[in-house]
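Peer 1: Sharing a sequence plus its predicted fold:
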Amino acid sequence: MITQKELAARLGLSRTTIARAINNSSNIKPETKEKILKLVKELGYEKNYVGSLLASKKKVVYSFIVESKNSYYTEQIKLGIKGAKKEYKHHNLEIIEVVTDINKPMEQVLELKKLLDSGKQIDGIIIIPLDKTKILELINPYLEKIKFITLSVFLSKKIAYVGTDYQKCGRLAAEFLGKSLNINDKVLVIDNGDDNISSKFYLNGFLDRANEDKINIIGPVRKNGVEDSLMYLKNIFKKENINSIFINRYAQDILLEIPDYILKKQKNITTGIGNRIRKLIIEKKILATVADDVYSTGHKACQLMVDMLYKETEKKVKNIILEPKILLIENLK
């Protein structure tokens, strides 16, 4: 690996000048800095961070996480962030969790406003933004001072993003289901509303692909949660021969309440992942689920935040799009 001393020798400059360019100091001529960084990139120079990090000022990052009925999602995001933090044990980094209810977007807005107005040290914020408009209004004035990463919800081209293409999840679910259906099979689609993160995109993706594949769809039928959906299903099962159900929100809670003799005659697939969905797959009550890798979402967000805070990466905003996975019994971990 090339050193700063070797870079200085190649360019005929002092080691101090090389260090200034690498550390993004303003006390250097722009043309000199550009020449140094060009060579740094060509030769693949990597700064030795450990010594400087141990002596560096502590960085403080706040992670705004949401709680929902699916506790697995919250747990895996947290574990992903904690796992990445352990990998960077030499970094003088503190991560503070702020947890709010997924069904109370305003609670998150108020917590974020309180933090930004507090005068506390804030070097970075990782957030799952529930109210996109209000969150963007709050953070726009701070984009030059604070590093921001959004999880699962894309906010702006100016802000780094880590997440899954939920529309693609819905499309994959419809494609997979379509291959298992007979020509005249009926698929009931229940829309339980927007969770501000994924459910709207699951539904849109599923319907788009289902229409392309000419799947026989009933709905989407708009319902309001678990109890409302179960009452509707109880009635429609008496009137219609339903071969499959797709539910964009609360699917695991609803499917677990449907009698086994009905479920096991159907061909059902869900989106998302959680302990109850795993149970449904293992007990062969659903075929599969199309899921995002929630742990990796948190893990990669923390890795990206470290790069943004410590490695002085180029100012181009980075987006990390994770591929969804189709999980069946054979590959369910």
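Peer 2: That came through fine.
Peer 1: rest of the way, CA atoms for contacts and neighbours
Peer 2: Will do.
Peer 1: who touches the helix or strand hosting Y73?
Peer 2: For Y73, the host element (DSSP states H and E) is helix 71-87. Under the contact criterion Cα atoms under 8 Å, 6 or more residues apart in numbering, helix 71-87 has outside partners 65-68, 273-275, 294-303.
Peer 1: again, only this time at 10 Å
Peer 2: With contact meaning Cα atoms under 10 Å, 6 or more residues apart in numbering, helix 71-87 is reached by 63, 65-68, 91, 93-95, 97, 99, 126, 151, 272-276, 292-304, 306.
Peer 1: filter the residues you listed to the buried ones?
Peer 2: 63, 65-67, 91, 93, 95, 126, 151, 272-274, 276, 292-304, 306 (16 or more other Cα atoms under 10 Å).
Peer 1: Pull out the buried positions in stretch 277-288.
Peer 2: By 16+ other Cα under 10 Å, the buried positions in stretch 277-288 come out as I277, R278, L280, I281, I282, K284, K285, I286, L287, A288.
Peer 1: this is the comparison structure:
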Amino acid sequence: MKKVTLKQIAELADTSIGTVDRALNNRGRISEETKQKILNIAEQLGYQPNKLASSLSRNRSLRLGVLYPAYPAYFFDEMSAGVDEAIRSLSDYSMDIKKIRCNSLSPEDQIPILEKLSSEHYDGLVINAGSSQLLPYIDRLAEKGIAVATFNSDIKGTRRLFHVGMDPYLAGRVAGDLMGKLMGGSGKVITMVGFCSVEAHMERLRGFLEAVRSSYPQIQIVDNAEYEDNDKLAKRVADRLLAEHPDVKGLYTVNLPGALGAALSLKQHPLASPPILMGYDVTKQLGDLLKEGICTCILYQNPFAQAYYSLMLMSDYLLQGTLPKKKHLLIQPRIVLKENVDAYYYDPSTTTRNQFFL
């Protein structure tokens, strides 16, 4: 639908744009009859007020917060670059965008920050939400009139407006089907998750397990472990599991720290028959391990684009009152192999590689 302008309303009301602005923003200096006429025309045309103009009239910027972890930096720095690009894109508007960093996606790290935010003034918040334990805190923010959206990891059932990110269940099924094919349909598999409390991690695991069990019944899941989004802990976990199951044919991790830790374990303690290793997202270090054949396959979820588009869509809502047509905007997982990994490295010196592709 074409946007209704103040000029259109002014022409139909046979008055000036300034008079229309005063009527719509209730600033007086016009007759009640003229004001009512303008309001009726605006309603008939479906006029949506420009919140940017309203913020300027209040002599303050719209305040938008973005909450996401700081560690591991090699993943979240790319997400942070997406935030920075959105800030640059919105620099001509009256928007004050504040980065709010937590240590990890664990509820112990995120809940205290959300409790504090509920007492501060924000017009909108974009949250990389981890645990379902955050649900009442997100709903409490929405009840206070704060517009909330999520990105990267979602929480079902909240009053958030929309979510930008990869479908974790679908990504897990893609990984499970690939694993089954590469293993020839039989053998033992180890799975590893970052946080059992993070919904996105468990959905990737659920999708993987369901794909394997439904299509490859001869594959046996022999163990599962948690590594708290820490690559050093992931390496120690992988060391233990691989020692206990030296005949394992597949190893699946739900994110970048897990893939990196497991790959370093396999490099330090190579097995006679190396297992197929799958994980998510790319760093130069993991890319080198992919090229060496230690890591087999990576699913890329584009953290840059997730952060960038979630902020741009939230700014559209705050400035224009428009929401995306879908409540879940999907970024499709991309399969990265040693042959194409160079195209996926994040380069902090530029934002022009392929960070905007969906």
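Peer 2: Noted; the coordinates are in hand. Bear in mind that the values here come from a model prediction, so they are computed numbers and not experimental data.
Peer 1: Tell me how the two chains score on TM-score.
Peer 2: Remark: TM-score between the superposed chains equals 0.80 [TM-score structural alignment, normalised by the length of the first structure]; 316 aligned residues with a Cα RMSD of 3.5 Å.
Peer 1: which ones among the contacts of helix 71-87 of the first structure are found in strands?
Peer 2: S63, I65, V66, E67, L93, E94, I95, E97, V99, I126, L151 (DSSP state E).
Peer 1: Could you save those residues as JSON lines and add columns showing distance to I135 of the first structure?
Peer 2: Formatted as JSON lines, these follow (distance: Cα to Cα, whole Å):
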{"residue": "S63", "distance to I135 of the first structure": "14"}
{"residue": "I65", "distance to I135 of the first structure": "14"}
{"residue": "V66", "distance to I135 of the first structure": "14"}
{"residue": "E67", "distance to I135 of the first structure": "18"}
{"residue": "L93", "distance to I135 of the first structure": "24"}
{"residue": "E94", "distance to I135 of the first structure": "23"}
{"residue": "I95", "distance to I135 of the first structure": "20"}
{"residue": "E97", "distance to I135 of the first structure": "17"}
{"residue": "V99", "distance to I135 of the first structure": "15"}
{"residue": "I126", "distance to I135 of the first structure": "12"}
{"residue": "L151", "distance to I135 of the first structure": "13"}
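Peer 1: Show me the two of these that sit farthest apart.
Peer 2: Across those, the longest distance by Cα to Cα is 24.2 Å; it joins E67 and L93.
Peer 1: what's the matching residue for H299 of the first structure over in the second structure?
Peer 2: Residue pairing (TM-score structural alignment): H299 of the first structure is matched to Y308 of the second structure.
Peer 1: Turn the buried residues of stretch 277-288 of the first structure into JSON lines, including secondary structure.
Peer 2: Converted to JSON lines, those look like this (DSSP: H, G, I helix; E, B strand; the rest coil):
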{"residue": "I277", "secondary structure": "helix"}
{"residue": "R278", "secondary structure": "helix"}
{"residue": "L280", "secondary structure": "helix"}
{"residue": "I281", "secondary structure": "helix"}
{"residue": "I282", "secondary structure": "helix"}
{"residue": "K284", "secondary structure": "coil"}
{"residue": "K285", "secondary structure": "coil"}
{"residue": "I286", "secondary structure": "coil"}
{"residue": "L287", "secondary structure": "coil"}
{"residue": "A288", "secondary structure": "strand"}
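Peer 1: that older thread, according to the alignment, what residue interval of the second structure corresponds to the helix holding Y73 of the first structure?
Peer 2: Taken onto the second structure by TM-score structural alignment, helix 71-87 of the first structure occupies residues 73-89 there.
Peer 1: chain center to the matching stretch: distance?
Peer 2: A distance of 12 Å separates the centroid of the chain from that of stretch 73-89 of the second structure, by Cα atoms, centre = their mean, to the nearest Å.
Peer 1: And stretch 114-128 of the second structure, by the same measure?
Peer 2: The answer for stretch 114-128 of the second structure is 17 Å, by Cα atoms, centre = their mean.
Peer 1: Could you pull out the strands in the second structure for me?
Peer 2: 62-69, 95-102, 124-127, 147-151, 163-165, 186-193, 218-226, 250-253, 276-280, 297-300, 328-330, 334-336.
Peer 1: one step back: mind listing what's buried along the helix holding Y73 of the first structure?
Peer 2: 72-74, 76-85.
Peer 1: got the strands of the second structure as CSV, with distance to G176 of the second structure columns?
Peer 2: Compiled in CSV, the strands of the second structure are given as follows (distance: least, Cα to Cα, whole Å):
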stretch, distance to G176 of the second structure
strand 62-69, 28
strand 95-102, 31
strand 124-127, 28
strand 147-151, 24
strand 163-165, 20
strand 186-193, 10
strand 218-226, 11
strand 250-253, 9
strand 276-280, 9
strand 297-300, 12
strand 328-330, 19
strand 334-336, 13
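Peer 1: superposed on the second structure, where does the helix holding Y73 of the first structure end up, distance-wise?
Peer 2: Compared with the second structure after fitting, helix 71-87 of the first structure deviates on average by 1.3 Å (mean Cα distance after the TM-score superposition for the first structure).
Peer 1: State the distance from A86 of the second structure to Y68 of the second structure.
Peer 2: Using Cα to Cα, to the nearest Å, A86 of the second structure is found at 15 Å from Y68 of the second structure.
Peer 1: Correction: the previous question concerned I219 of the second structure.
Peer 2: Taking Cα to Cα, one finds I219 of the second structure at 36 Å from Y68 of the second structure.
Peer 1: Burial check on the residue nearest to A13 of the second structure when sequence neighbours are not counted, number of neighbours?
Peer 2: Counting by Cα to Cα, 6 or more residues apart in numbering, A13 of the second structure lies nearest to I38, which is 6.1 Å off, once chain neighbours are set aside. Using other Cα atoms under 10 Å, I38 of the second structure has 24 neighbouring residues.
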